[in-house]
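Enquirer: okay, predicted coordinates and the sequence, questions at the end:
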Amino acid sequence: MFKTFSDDARLRELANAAELPLFRAVHGTPKGLTEAEAADRLAQHGDNHVARPTRASVWARVRAGVNSPFIALLTGLCVVFVVVGDVRGAVTVGAMVVLAVGLRFWQHTRSDRAVDALRARVSATATVRRRASDGHTAVTREVPVEDLVLGDVVLLVPGDVVPADVRLVSAVDLMVDQSGLSGETLPERKGVTNTRQASIVDIETICFAGTSVVAGTATAVVVATGSDTYFGTIARDIQGARPASGFDLGVRAVGWTLVKFMLVMVPIVLAVNGFVTGDWAQAAMFAAAVAVGLTPEMLPVIVTTNLARGAVRLAERKVVVKRLNAIQDLGAMDVLCVDKTGTLTEDRVAYAHSIDLYGQPDGEAAEYAYLAVRFQSGPRNRLDEAIADQLAGDEDAVSNNAAYSAVDEIGFDHDRRRATVVVRHDDEHIVITKGDPDQVLPRCAQAWQAGAVIELTDARRRDTEDLVRAYAEHGMRILAVAARQQPARLGGYSEMDEAGLVLVGFVGFVDPVRASTATAVRSLDERGVSVKILTGDNQHVAAFVAGQAGLRIGEVVQGHEIDRASAAHLRRLVTTGTVFAKLTPANKARIVAELRSAGHSVGFVGDGVNDALALRAADVGISVQGGTDVAKDAADLILTERDLSALADGVVEGRRTLGNTMKYVKITASSNFGNVLSVLVASAFLPFLPMLPVQLMVQNLLYDTAQLALPWDRVDREYLKRPRRWQAGGLVRFMLVFGPVSSLFDVTTFAVLWWALGTGSNNDTDPTVFQTGWFVEGLLSQLIAVLVLRSIMGSRPSRQVLVATCVVAFVALALPLSPLAGPLLLSALPLGYFPWLVAILAAYGVAAQLAKTMYTRRTGAWL
C-alpha cells in the first residue's frame, strides 16, 4: 500500500526532503512512471478526483420533505383518522401532507438544476513524463487529470491549473495564484527551497491542487491525489451532516411546543366530552378532530410556499437558493462574516498612484515603469499589467515611448526581486530598474525630486523606508522605480549595472474595494447585521479594506491568536473583533462556530477552498458563481454576481418570509386554542357536540385555504429592521392571551344560539342550527383575527389576502344553503341570528385590537 500525504506532518516532511528520499517515498523516479505502474496505481487507488456530494435521489428528496415535526404530526393524525374510520378526515390531512412535501420536492429539484447550470464543466489534461516500460526513454505527453497517480512527474507552465498536490523538483521564476486557499490576492513565489513554513499553504516547495500557475515553469512529482490532497481533505470534511441551523432549531422548538400542548388538551377534551355524552366512540372521533384543530396543519404548506416565493424573489436579485430553509436563516442573521478577496474587493491588482520619495504625487515613476513594462521581453506579472492598463490610454506616455528602443534586459528572478531594462533614447542608454523597495533602494545613491536630482542621504533614506512601510500597512503594494542615464555603449548589461541609480519614485497598487461594498455594509448595519472580515491575507491589508468598506476597526485578530486562545478568551475575541487576518480554514470555521455558540445567527460569504469549512459551519453559507466547486457545494445560497447588495435585499426577504410564516403560526395557534377552550365549555354543558368532527375539519380547511395567500402579504417596515427568529416562548404567550379572547366571543355565540334563538334549549330541537351557527361565527372570527392581528402598525393587507378572505367568508355564509349542506349536516340559519352575528364579530374585532395594543405595550414584541 502506498501512503498518502494529506496530513500536515507528512507533507512538511516531503516538502523538505532531498530529491532521492522524495522519489523513494512516492515510489517514483525523476524519469517518470512506466505506463504499467501508472495503470496499476490508478486501479488500486482510483481516479484523481475529489469526491463531491452526489445529487440526492428522488426518495432522498422526498425524505427531506417529510423530515419535519409538523409533517410527522399530520401523518400521525392521518393514521388516527384511518383507525377511527373517518375517511374524509384522513383524506383531508393526507392531501395537506402530499401538497407540502410536493412543493418542497419541486423547489429542491429546481435549485439543484440552477446550481448545476452555474458549474462550468471542462475536460482538463496534465502534462506528465512517462515511460513505455523500464529501460525506455521518458516521453512527455498529455493525460487526463483524472488519470494522475502518486509518483507521476508533471510539468507546469503558465496557465496550468495544478492537477494534484505536487512537490517541486525544479522551478524557474514560478509564481502561483493560490488565493482560493490562502486568501492572498497576489501570486505566491514557489521554488525548490523553503524560507517560510508558518502555515501549510505557505510552504514554497509544494503546489496544491486547484491553484494556478501565473508565471514561470516547473517540474514536480505528485505526492497526493483526489481526496487525499489539501483541497480534497477540505471537500471531504464538509460532506457530513451539516449542523442544525437557527431555522431548524426554531421550527423544532415550535413543533414540540404545539405537540406538547396537544398532548395536554386533547385528553381533556376526550374526558370531558365522554363523561358528559356517554358516547366514548363519538368523543374519540371528536377529540381527533380537535387535535387537527389544534395543529396548524397547513404550516408545512405555508412555510414551503413562503420559502418558494422567497426563492423566486431572490433569484430576481441574482441569488440562487440551494437550501430553502436558508432564506429564513438569512432573515435571522445578525452577524455576517465575509472573506475579503473577491467579495469586498475586486480580486485584481489596480494602479493606485505614482509618488516621489516624499509621497507627493508625481507621474515620473509611473512613466518610467511603463517604459520598463513595454520593453521587457519576459512574462508580465499582475503589477506589470496594471501599469500597462493605466498608461496605455495616456497619449503623452505612449508618444514618449515611441522615441525609445530596447537595448538589453536583466530579467526578474525571485532572489533579486527586481527587473531591469535598458533602452536607447537619442545617443544615450537609460537603465530602468523596478522591483521591491528593499531591493531597489540600496542600489540608489540619489533621488528625483521636483524636477531635480538630490542626494539620497541617510535621513532621506530612512524617511523613504518609513513611507513605504506606512503604505504597506494601509494595504498597498509598492513598487520602487529607479533609473540612470549613461552614454550608449556596445556590449551587454549585467547586475553590476544595477548600481548608482536615481530613485525616481514609487508606484502604488491596490486590490480595489468594490464600489457597492460600503453601501452594502451600511445597509446591512442599518438592518441589524454586523459585518466581520475573515481572511487569510495579512493584517495590514485586511484593516485597510475594512476601513474602505466602512467597518469600525478595533483590534485586528490574527490566526495564531485564535489557535492559542482559551475558551473564554476566544469568546471575547470573536464577539469584539471586526477584522481577523492570516486565518487558516480551521480558524475561520472555529470563529463561526464560536459566534453561533455565543447566541448569534451567523452567515458566511466565501468562494475559496479555504472557506468551505466555515461555509458549512455557518447558519447560512453563501458562495458566488465564480467560486470553487467545493465552496459552492458547501453553500446554501449562491450569488450570481459578486455584490453584497444582493445580500442586504436577501436579509429583508428572509425577514418578510419569516414574518408571514409567523403570522400564520401565531394567529392560527391562538385561534385554535380558543376553539379548544370553547369546546371544553360547550362539552361541559351541552348534551350534544357543539360542532361535528367533519364540520370542524371543513372549517379548518376553509380557514387554511384563505391563509395560502399570506406569503403575498405585506410585512410592517418596523418588523424588517432587525433580525428575526423562530421563538417557541413567544408563541405560547401569544396563544394564552389571544386564545381566551376569541373563546369569550365563541361562548357569547353559544349563549345567543341557546337562549336568544332557542336552537338546542329544547331536547326535541335538532342541534344542526346550533352547530351551523358556531361553524359560521367561528370561521368568520378567525378571518377577522387574521386581518386585525397580521400587523402591529395597522398596515393594509395585500390584495391577495383581501380577496382570499372575502371568498372564504362568502363560502362560509353560502355553505349552509348549498347542496353540500346535507353531507356536512349544516342547515339554514334563521334571519334573527345575523344581527347578533354582526354585533359579536364587530365586538370581537374591537377586543382583538385592544388586546393587541396592550400585548405589544406589555411585551414590546409582536410576531
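Expert: Ah, there it is. Please read these numbers as outputs of a predicted model, since none were measured by experiment.

Enquirer: please make it C-alpha for all contacts and neighbour counts, starting now.
Expert: Fine.

Enquirer: excluding sequence neighbours, find me the nearest residue to E19.
Expert: Among residues not flanking E19 along the chain, V169 sits closest, at 7.1 Å (CA to CA, 6 or more residues apart in numbering).

Enquirer: which residues does the helix or strand that contains the one you found contact?
Expert: If you go by DSSP states H and E, V169 is part of strand 165-177. Defining contact as CA atoms under 8 Å, 6 or more residues apart in numbering, one finds that strand 165-177 is touched by 14-15, 19, 185-192, 205-209, 211-225, 229-230, 412-414.

Enquirer: and after it, which helix or strand comes next?
Expert: helix 179-182.

Enquirer: secondary structure class for R424?
Expert: Assigned with DSSP: H, G, I helix; E, B strand; the rest coil, R424 falls in the strand class.

Enquirer: go ahead and confirm it touches S405.
Expert: Yes. Counting by CA atoms under 8 Å, R424 does reach S405; the two are 5.2 Å apart.

Enquirer: ok, structure two:
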Amino acid sequence: MDDEKNPKFPFWTLEWKDALKENNSSLKGLTSEQVSQKREKFGLNSLKESKHQSKLFLYLNQFKNPITLILLFAAILSYFLQDSSNAIIIIAIILFSTFLGFWQEKSAGDAVLKLLNLIQITATVLRDSKKIELPVEEIVPGDIIFLSAGNIIPADCLLVKENELFIDESTFTGETFPVEKRVTVMSKDTPLSKRKNSLFMGSHVVSGTCTALVIVTGKDTQFGDISSKLGTSSPPTDFEIGTKKFGELLIQITFIMVVFLFAVNTFLQKPVLESLLFTLAIAVGLTPQLLPAIISVNLSQGAKRMAEKRVIVKRLNSIENFGNMEILCSDKTGTLTKGKIKIKNTYDYLGNESKDVLLMAKMNSTLQQGFRNPIDDAINAMKIEGFGEYERISEIPYDFIRKRLTLLINDRKTKSSNQAITKGAVSQIIKICNRAIDKDGKIITIEKARDQINRFYEKLSSEGYRTLAIAYKDFGNISKISKDDEKDMIFAGFIALFDPPKKNIAETIAKLQKLKVELKIITGDNALIAKNISNQIGIKDINVVTGDEIKTMSDTAFSRKVIDVDIFAEVEPNQKEHIISTLKKAGKVVGYIGDGINDVSSIHESDVGLSVNTAVDVAKESADIVLLDNSLDVLIEGVKEGRRTFANTQKYIFMATSANFGNMFSMAGASMFLSFLPLLPKQILLTNLLTDIPSMAISSDNVDSEMIQRPLGWNLKFIKRFMIMFGVLSSVFDYITFGVLLFLFHAVEVEFQTGWFIESVMSATLIVLVIRTRNTFIKSKPSKYLLIGSIIVALSVTIFPFMPFASLLGFAPLPLIFYPILIIIVILYIVSAELTKKLFYKHLRSSM
C-alpha cells in the first residue's frame, strides 16, 4: 500500500502502529519538513477550489447572462461585416462592465474571507513533539490529532487511543444515536457504518476523548465524495428565491420588448444587423447587469459593519434572513442569564443540607472525561478536603436521551468496593432508583420518599433554582459498566444551582420587541424555573408549554398553539427542531441561537442559525452567523445591520428597474416615429454603464430609521408597481426631451442621440437621490460617496460631446442653449418624482 498514490486505501484494516509507518509518522507527530512535503502533495484540507480557479470562475460568471453573450457575438459579426469601430467600442464597454462586476465581487469575497478568519475552526495537532492549535485546513495526512466532546472530525482518521468515545455519524448513516468507537482492526469489506476504528470528516464527537492518526484529507475523504456527488450548496434563502423570480420577470419583459422592437425596426426597413444590435443592447440595458456585484458588495459591506458590532457573518446570503427575522428562539442559559452557574447547596431528599451529596457530585463532575459544561465547572470549583483520593474506573457518558452521566469510581486509599455515581435530570434519576437514603443514612423504598422528593424539587424550581439529582450503587469488584447497569440505584439527594439574569436584560428584550422580533425561550429546564426567571426579567402573563404536552398534541393542534407560546420548557433536543419547523410552516422567519452539541439540528433547521464564538466546534460550524459576545445586545445590532444591508440592496433594484423600464418604454415609442435609431447600441450600453457607477456606492448609503424598525420582506408585486409607476414617469420626461430636440432645435440623428443620451444619464443618475428614500430627498441625506458619484457622472456626460473621442461614440456638440433647458427638464422630473413618490407610498399605506 502506498498512501502517496492512493489516499483512499482501506486504512481500517491496519493496526494503528502499521498505519503510522505507512504515513511516515510517529507518536511524536510530523516534523515541519514532512508537513511542507505533504502540503505540496495533498494541498489544503478543504473541499473548496483553489483561489486561482475561483477567481477565473468568478470572472466567467459575469457572462452568465445569455443576452450579453449574444450581443458579444453580434458585435464580433458586425466587426467582420461592416462597422469595425462600433463593434470594438461595444465589446470594450461590455468587457469593462463585466470586469467592474468581477472586481466588486472579488473585493467583497476577500473582505468576507478576512472576517471568517476570526472564527476559524481549529484542531489540536502534534507537530515536532508539541501540541499546537491549527486551523483544520492546515492538517495533512500523517498528523496526530486530539479530539474531545464537541470537536468536529477534521479528516478521515484511524483511532490510536480512545476513552469512552461516542461519535455522531448521522451525516453518513442517518442514525440519530451516537456510535461507540474503539481501537481495533476491521476487515476490508466492513461497511462504513460498522468501522469502529475509523473517524470520518463531517462527523463530530458527542462524548469521550481520543487520539487519532489523519489518513485522508480534503476532497479525498468520504465526506468529500458525498459533497462532490450531491453538491454542497445550502438551500436558497428567501432573498435568493425573490431574486430569481425578479430575474424571471425581467426576462419575460425583455423577450417581449426585443421581439417587438426588432419587428418594428425591420418593418421600417432599417438595417437588419444594426437593428439586431440595437434590440440586443436594449435587452442588456433593461437587465441590471451589476445586480450580482451590487448584492455581493452590499452584503460584504454589511458583514464588515456587523463585524464592527462583534457579529461575524459566515454565509453572506443569511444577512437577509437575519434582518427579516420575526422570531428568535433561544435557550435561557447565557442568553437571558449570565451563563455563570453557581452552587446554591446540596440536599438530601428531605431538604436537609448534605455534604455526602456534594462529595458524590464532585466525584461525578471532576472525574468524568466527556463533554465539559458550566454545571460541571461550578461543581468542580467546590473545595473538598482529601478529594484526590478517588479515581475513575469506568464511565457511561452523558447523552441527551438519558440526560444523565454515570461514573464507576474507587477510593484509592481504602481500596473498597467500586461505586457507581449517577448525576442527571431529577425525573431521569428517579426512573432508575428503587431506594432512597435519609439524613441518618437509613435506606428506604423510593415509594416512601417519592412525594417528599417531588415537593422539595418543586419548591427549588419555583424559587428559580436549576436542580439535578444524585444516585449511587455499590458494584463490588465489577470494573466495567454499561447503560443496562443504570437501575436499582439509591436516590441520594439534590444539587441546587442558580444562574442570575443578566443586567438590563428586560430593556434588551424590549428593544427586540420594538424591532418586531419576538423572543421564544426553548429550554430543558422545567416550567417552574422558566416562569421564575421570566418574572425576574419582567415578562408577565407568559404562556408555557412543556415537552410532554407537545407529545400529546397533534400537528394541527400544535401549529395553532405554537405562535402564542412564550416558553417551551422541559423539551428534548428533537422537539426543538419540531418547534422551529412548525413556526416556519406558519410563515415566520425564524432564528435560533445555540452553543451546544444538542443545538446543531435546530441551527440547521432555522432560517438563520446563530451561535457564539465560545460554542462547541460543531455548533459554530453549523451556524450562519457567529456572535463574538454571548449577548442579545450584540444580536440586536446585527439585526439592524441586516436590515440596512437589505434596504440598500432594494434601493438599487428600485432604481435600476424603474430607470431601465423607462428607457425601454421611451425606446419603443421613439422607434415608431423616428427614421433612425434613437440611440446607437454602444450609446445604450454606455448609458447603462454610467448609471451603474454611482450604484457601487449604494452599500455605504444612509438608511432611514423607519426601514430598520420592522422586517423588510421581498415583495415582487411592489417592485412591479414601482417599476411601472416611476418607469412611465421617466419616459414622460424622455418624450418631453424628444419634443425639445425635434421641434425646438430641429435635431438631426447625431444631435438627437447626443441630447437624449445626456438627458437619460443625468436624470437616471440624479433620480437615485429621490427614490432611495420614502422621505423627501432633502430630509434624507445620502452618503457622501453616493452623492459625489451621482454628481460627477451627471456633470461628466455634459462634456462628452466636446471630448476628442466624441465622434467615435456617435456624439456631436449641441447648442449651449440646450443645457439650461435640460436643467429645467431634470428639475421638473425630480419635483414630479417627489410628488409621485408621496402619492405612491400614501396609496400603499392606505391599501395595507
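Expert: Noted; the coordinates are in hand. Bear in mind that the values here come from a model prediction, so they are computed numbers and not experimental data.

Enquirer: got a TM-score for the pair?
Expert: Overlay of the two chains. TM-score (TM-score structural alignment, normalised by the length of structure 2): 0.69; 689 aligned residues with a CA RMSD of 5.2 Å.

Enquirer: and the strand holding V169 of structure 1, what's buried?
Expert: For strand 165-177 of structure 1, the buried set under the neighbour-count rule, 16 or more other CA atoms under 10 Å, comprises 165-171, 173-177.

Enquirer: stretch 490-506 of structure 2 now?
Expert: Of the residues in stretch 490-506 of structure 2, 490-502, 505-506 count as buried by neighbour count, 16+ other CA under 10 Å.

Enquirer: just those residues now: which is nearest S699 of structure 2?
Expert: Closest approach between these and S699 of structure 2, by CA to CA: I505, at 32.1 Å.

Enquirer: which strands and helices sit next to the helix of greatest length in structure 2?
Expert: Determined from DSSP state H, the single longest helix within structure 2 is helix 632-673. Counting contacts by 3 or more CA pairs under 8 Å, 6 or more residues apart in numbering; DSSP states H and E, helix 632-673 of structure 2 is packed against helix 238-267, helix 272-286, helix 291-308, strand 311-313, helix 318-323, helix 505-514, helix 716-739, helix 768-771.

Enquirer: what range does that helix cover in structure 1?
Expert: Matched against structure 1 by TM-score structural alignment, helix 632-673 of structure 2 falls on residues 644-685.

Enquirer: residue furthest from the geometric center of structure 2?
Expert: Centroid-distance maximum for structure 2: H746 at 58.4 Å, with CA atoms, centre = their mean.

Enquirer: I'd guess F509 of structure 1 is in a strand, am I close?
Expert: Yes. The assignment for F509 of structure 1 (three-state DSSP) places it in a strand.

Enquirer: now the counterpart of it in structure 2. Nearest residue, chain neighbours left out?
Expert: Counting by TM-score structural alignment, F509 of structure 1 lines up with L497 in structure 2. Leaving aside its sequence neighbours, L497 of structure 2 sits nearest to I343 (CA to CA, 6+ apart; 4.5 Å).

Enquirer: right, and the one you found touches N380 too?
Expert: No. Counting by CA under 8 Å, I343 of structure 2 does not reach N380; the two are 10.2 Å apart.

Enquirer: thinking again about what came up before, what about the residue farthest from the centre of structure 2, helix or strand, and which?
Expert: Per DSSP H and E, there is no helix or strand for H746 of structure 2.

Enquirer: from E653 of structure 1, how far off is the residue positioned nearest the centre of structure 1?
Expert: Centroid check for structure 1 by CA atoms, centre = their mean gives I622 as the closest residue, at 1.8 Å. According to CA to CA, to the nearest Å, I622 of structure 1 stands 15 Å off from E653 of structure 1.

Enquirer: for E19 of structure 1, same thing?
Expert: Per CA to CA, E19 of structure 1 is found 58 Å from E653 of structure 1.

Enquirer: go on, I533 of structure 1?
Expert: In this view, I533 of structure 1 and E653 of structure 1 are 24 Å apart by CA to CA.

Enquirer: with P693 of structure 1 instead?
Expert: 39 Å.

Enquirer: kindly report the same for F506 of structure 1.
Expert: When distance is defined by CA to CA, F506 of structure 1 is 47 Å away from E653 of structure 1.

Enquirer: G240 of structure 1 now?
Expert: Separation of G240 of structure 1 from E653 of structure 1 (CA to CA): 29 Å.

Enquirer: and what of V507 of structure 1?
Expert: Applying CA to CA to V507 of structure 1 and E653 of structure 1 gives a distance of 44 Å.

Enquirer: okay, now G730 of structure 1: neighbour count?
Expert: 15 (other CA atoms under 10 Å).

Enquirer: counterpart of it in structure 2?
Expert: In structure 2, G730 of structure 1 lands on F718 (TM-score structural alignment).

Enquirer: K340 is in contact with the match of F509 of structure 1, correct?
Expert: No. With contact defined as CA under 8 Å, L497 of structure 2 does not reach K340; the gap is 10.1 Å.

Enquirer: which helix or strand contains R374 of structure 1?
Expert: Remark: R374 of structure 1 resides in helix 364-375, with elements defined by DSSP H and E.

Enquirer: list the contacts of that helix.
Expert: The contact list for helix 364-375 of structure 1, computed with CA under 8 Å, 6+ apart, reads 353-356, 380, 384, 387-388, 391, 397, 401, 405-406, 420-421, 423, 432-434, 481-483, 504-507.

Enquirer: buried subset of those residues as a ChimeraX selection?
Expert: Entered in ChimeraX, the line below selects the buried ones among those, by 16+ other CA under 10 Å:
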select :353,354,355,356,384,387,388,391,397,401,405,406,420,421,423,432,433,434,481,482,483,504,505,506,507
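
Enquirer: so which of the contacts of helix 364-375 of structure 1 are in helices?
Expert: Per DSSP H, helices hold the following members of the contacts of helix 364-375 of structure 1: 384, 387-388, 391, 397, 401.

Enquirer: mean per-residue distance, stretch 717-732 of structure 2 to structure 1?
Expert: With mean CA distance after the TM-score superposition for structure 1, stretch 717-732 of structure 2 departs from structure 1 by a mean of 1.0 Å once superposed.
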